[in-house]
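Student: what would the 3D arrangement of this be:
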Amino acid sequence: MKILANDGIDPIGKKILEDAGFVVDTIHIPQEELPARLNEYDAITVRSATKVRQPLIDACPNIKVIGRGGVGMDNIDVDYARSKGIAVVNTPAASSHSVAELVFAHLLTGVRFLQDANRKMPVEGATNFGALKKAYAAGVELKGKTLGVVGFGRIGRETAKIALGLGMSVVYYDLFEGPKTLTLDFTGAITLDLPVLQVELNELFKVSDFISLHVPFLDKPVIGKEEFEILKDGVGLVNASRGGVIDELELIKALDSGKVAFAGLDVFENEPTPRTELLTHPKISLTPHIGAATNEAQERIGEELASLLILNLKK
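Tutor: Below is the predicted model:
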């Protein structure tokens, strides 16, 4: 059997599959060529770049498994594929901690103005040092502040654990009833259960000093014009979930007015061409959708994806 890893796969995952007797191609076939070529394969793995929609599924009846290396599957018509007897699998646990760490990279960047300082120091550091020092003098600490986590799945919980470890309080919103405590594991030798509080979404918006979003995009933003009005003045926002979860135009207005102190964005409505106003804004910390892009996460994704493919292809 042949597997097309169209958006790549970690070498560990590739070796696991090859040791199990599969042929793995890591060439990238452009989206427009897939309908003509995908029937050469029994399975395809994708990340976020390749789209597996209904027309492609109909054009390739040979496909038995679609694997998503990562969490969100909004680039796959999951229900339709499954209605055709195709197994659709993903790796929700593998990248959780990597995404959570990126959230805090953005939070720590925002509270100390690093996104702007890193732009201006190379240009003005030698001639305007004192003014820059004064401009960035009003940083704040995360310890003692409240982090609101919207969506309390695996990534949301990993994010909350880091917050608790830094001495923050955590409130969270989720559609389903969640835990009252989370267990922090310190180097495997010490564990500690710390409290988290589940609240309604509007309450989270009112009490949170910082908010991290971990939900899919549905039919409208989670934080739009009305929600911005509810937020605490000077709140910091991080979106490492999906573009569109925060209304970007309203975000720019809120940053310009001071309602929002800073934002950290790893995802954008118009990927791969984000709005220029976002890319150049001095109060926005930016990364190009790299939440799961750590060596450790990619190894875990490769291993988990390989195991799922073997399980489904050998049925």
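Student: when you work out contacts or count neighbours from here on, use the C-alpha atoms and nothing else.
Tutor: Will do.
Student: for this structure, which segments are assigned as strands?
Tutor: For the chain, strands defined by DSSP state E occupy the ranges 2-5, 23-25, 43-46, 65-68, 87-90, 146-150, 169-173, 181-186, 190-195, 197-198, 210-213, 235-239, 260-265, 284-286.
Student: tell me which other helices or strands the first one touches.
Tutor: So the one you mean is strand 2-5. Based on contacts counted as 3 or more Cα pairs under 8 Å, 6 or more residues apart in numbering; DSSP states H and E, the elements that strand 2-5 packs against are strand 23-25, strand 43-46.
Student: for the last one, same thing?
Tutor: The criterion is 3+ Cα pairs under 8 Å, 6+ apart, and the helices and strands that strand 284-286 contacts are helix 96-111, helix 114-124, strand 260-265.
Student: cool, and the shortest one?
Tutor: Using 3+ Cα pairs under 8 Å, 6+ apart as the contact definition, the elements that strand 197-198 packs against are strand 169-173.
Student: which residues touch the strand it packs on?
Tutor: In this structure, residues lying in contact with strand 169-173 by Cα atoms under 8 Å, 6 or more residues apart in numbering are 144-152, 160, 163-164, 195-201, 204, 208.
Student: would you mind getting the angle between it and strand 146-150?
Tutor: Computed with axes from the mean of the first three to the mean of the last three Cα atoms, to 10 degrees, the direction of strand 169-173 lies at 20 degrees from that of strand 146-150.
Student: what's the angle between strand 169-173 and strand 190-195?
Tutor: Using the same axes, to 10 degrees, the direction of strand 169-173 lies 60 degrees away from that of strand 190-195.
Student: list the buried residues in strand 169-173.
Tutor: Of the residues in strand 169-173, those scored as buried under the neighbour-count criterion (16 or more other Cα atoms under 10 Å) are 169-173.
Student: can you lay out these as a markdown table showing distance to Leu231?
Tutor: Putting those into a markdown table (distance: Cα to Cα, whole Å) gives the following:
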| residue | distance to Leu231 |
| --- | --- |
| Ser169 | 17 |
| Val170 | 16 |
| Val171 | 14 |
| Tyr172 | 15 |
| Tyr173 | 15 |
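Student: could you also give me the structure for this second sequence? I'd like to compare it with the first:
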Amino acid sequence: MKILITDGISEDGRKILEHAGHECVIEHFEPEALIQKIPAFDAILVRSATKVPKDVIDAGKNLKVIARGGAGIDNIDHAYAKSQGIPVLNTPGANSASVAELALAHIFALSRFIHLANITMREGKWEKKKYKGIEVNGRILGIVGCGKIGRLLAEKAIALGMKVLVYDVVDVETKLPVTKVSLDELLEKSDFVSLHVPKMDKPLIDAPALKKMKKTAYLINCSRGGVVDEKALLNALNAGEIAGAGLDVYEEEPTQNLELVSHPKVSATPHIGASTVEAQDRVGIEIATKIVEALKKS
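Tutor: The predicted model follows:
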């Protein structure tokens, strides 16, 4: 069968598909072109760059499988696909370790001004006295969303001597020495707040939520764009309502919010949570294996 891979796949993943007898076409198409091309394919594999809305699904007359290499499937009209009998596959745990490590990287960057010092050093400035940071040992990390990524981050934070508060809409059982609290309590007590939740219809962290945080606290978002109200965040940073933010995801991607990402209190990365060699290999192998099995059943 013919599989369209629009946002790339690891070499091991591609080999799994081809060894199963499938033809792989690895090419990215803009939305209008994708609608024209999709009828020729039996399956489509995307990452975060390609959207698969209703009109693409309707145009895919031969589609038997839609797959997303990664956890979230918000760029796919998965409810409509399932109503048409087309399974939607993803890899919810394959990149968890990489995302958890990136969240921790932002925590370190902000606590020691690494994001800012890296820029000023390149400008020839030696601002040693300006960058008086804090140690994470003994600090309180609030994790919003205690799924696999949240739990992995909690493990790493505990190993660093941090105290961990967690909040989730689901009562997740964990053997980790963490304290379950309400969202309000988490926001009020945490020195760092790290978000690990799915895409939402409206921001979880809006202006009122930001006002509940300590003025010395930092917000980390490596989950989904739109979970944080970017306008409210920028206002909070400018007003000194919070100390800073680490961002990997944005309301629009690529983001045009240069005022936010170039803010001196912001550590910014371009949605690289899953961009490690190890994660890409795991994602490619897992999603390719799932596609092969799904096509056998089609």
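Student: and of the helices and strands packed on strand 2-5 of structure 1, who's closest to Gly67 of structure 1?
Tutor: Ranking these by distance to Gly67 of structure 1, with Cα to Cα as the measure, places strand 43-46 first at 4.4 Å.
Student: superposed on structure 2, where does that closest one end up, distance-wise?
Tutor: Strand 43-46 of structure 1, aligned to structure 2 and superposed, deviates on average by 0.3 Å (mean Cα distance after the TM-score superposition for structure 1).
Student: which other helices and strands contact that strand?
Tutor: Other helices and strands packing on strand 43-46 of structure 1, by 3+ Cα pairs under 8 Å, 6+ apart, are strand 2-5, strand 65-68.
Student: contacting residues around the last one?
Tutor: Contact partners of strand 65-68 of structure 1, identified using Cα under 8 Å, 6+ apart, comprise 42-47, 86-91, 305, 309, 312-313.
Student: of the residues you listed, grab the buried ones for PyMOL.
Tutor: For anyone working in PyMOL, the buried entries among these, judged by 16+ other Cα under 10 Å, can be selected with:
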select buried, resi 42+43+44+45+46+47+86+87+88+89+90+91+305+309+312
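Student: could I get the helices and strands packed on strand 2-5 of structure 1 as CSV with distance to Ala261 of structure 1?
Tutor: Formatted as CSV, the entries for these read as follows, by distance: least, Cα to Cα, whole Å:
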stretch, distance to Ala261 of structure 1
strand 23-25, 46
strand 43-46, 36
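Student: between these, which one is nearest to Thr273 of structure 1?
Tutor: Taking Cα to Cα as the measure, those were each checked against Thr273 of structure 1, and strand 43-46 came out nearest at 20.4 Å.
Student: what's the counterpart of Pro288 of structure 1 in structure 2?
Tutor: Pro288 of structure 1 maps onto Pro270 in structure 2, with residues paired by TM-score structural alignment.
Student: identify the residues contacting its match.
Tutor: For Pro270 of structure 2, the contacting residues are 248-249, 254, taking Cα under 8 Å, 6+ apart as the criterion.
Student: now the terminal residues of stretch 191-201 of structure 1, how far apart.
Tutor: Between the opening and closing residues of stretch 191-201 of structure 1 we find a distance of 30 Å, counting by Cα to Cα, to the nearest Å.
Student: now do it: distance to the chain's middle.
Tutor: Its chain's average C-alpha position is 21 Å from that of stretch 191-201 of structure 1, according to Cα atoms, centre = their mean, to the nearest Å.
Student: again with stretch 260-276 of structure 2
Tutor: Counting by Cα atoms, centre = their mean, stretch 260-276 of structure 2 comes out at 11 Å from the chain centroid.
Student: before we move on, the earlier item: columns distance to Val71 of structure 1 and mean neighbour count on top of the helices and strands packed on strand 284-286 of structure 1, output as TSV?
Tutor: Formatted as TSV, those follow (distance: least, Cα to Cα, whole Å; neighbours: other Cα atoms under 10 Å):
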stretch	distance to Val71 of structure 1	mean neighbour count
helix 96-111	9	21
helix 114-124	27	15
strand 260-265	18	25
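Student: switch these over to TSV; also include distance to Leu56 of structure 1.
Tutor: Rendered in TSV, the data for these read as follows (distance: least, Cα to Cα, whole Å):
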stretch	distance to Leu56 of structure 1
helix 96-111	29
helix 114-124	41
strand 260-265	31
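Student: now do the buried residues in stretch 61-71 of structure 1.
Tutor: Taking 16+ other Cα under 10 Å as the basis for neighbour counts, the residues of stretch 61-71 of structure 1 that come out buried are 63-71.
Student: which residues in structure 2 does it match up with?
Tutor: Aligning stretch 61-71 of structure 1 against structure 2 (TM-score structural alignment) gives residues 61-71.
Student: biggest helix in structure 2, by residue count?
Tutor: With DSSP state H setting the assignment, residue counts place helix 277-297 as the longest helix in structure 2.
Student: name the helices or strands packed onto that one?
Tutor: Applying 3+ Cα pairs under 8 Å, 6+ apart, one finds that helix 277-297 of structure 2 makes contact with helix 11-19, strand 65-68, strand 88-90.
Student: nearest to Lys125 of structure 2, out of these?
Tutor: With Cα to Cα as the criterion, Lys125 of structure 2 lies closest to helix 11-19 of these, at 43.2 Å.
Student: how big's the offset between that closest one and structure 1?
Tutor: Using mean Cα distance after the TM-score superposition for structure 1, helix 11-19 of structure 2 ends up 0.6 Å from its aligned counterpart in structure 1, as a mean over the superposed pairs.
Student: relative to helix 277-297, how tilted is that helix?
Tutor: Taking the same axes, to 10 degrees, one finds that helix 11-19 of structure 2 is oriented at 20 degrees with respect to helix 277-297.
Student: residues of helix 11-19 of structure 2 that come out buried?
Tutor: In terms of neighbour count (16+ other Cα under 10 Å), helix 11-19 of structure 2 has its buried residues at 12-18.
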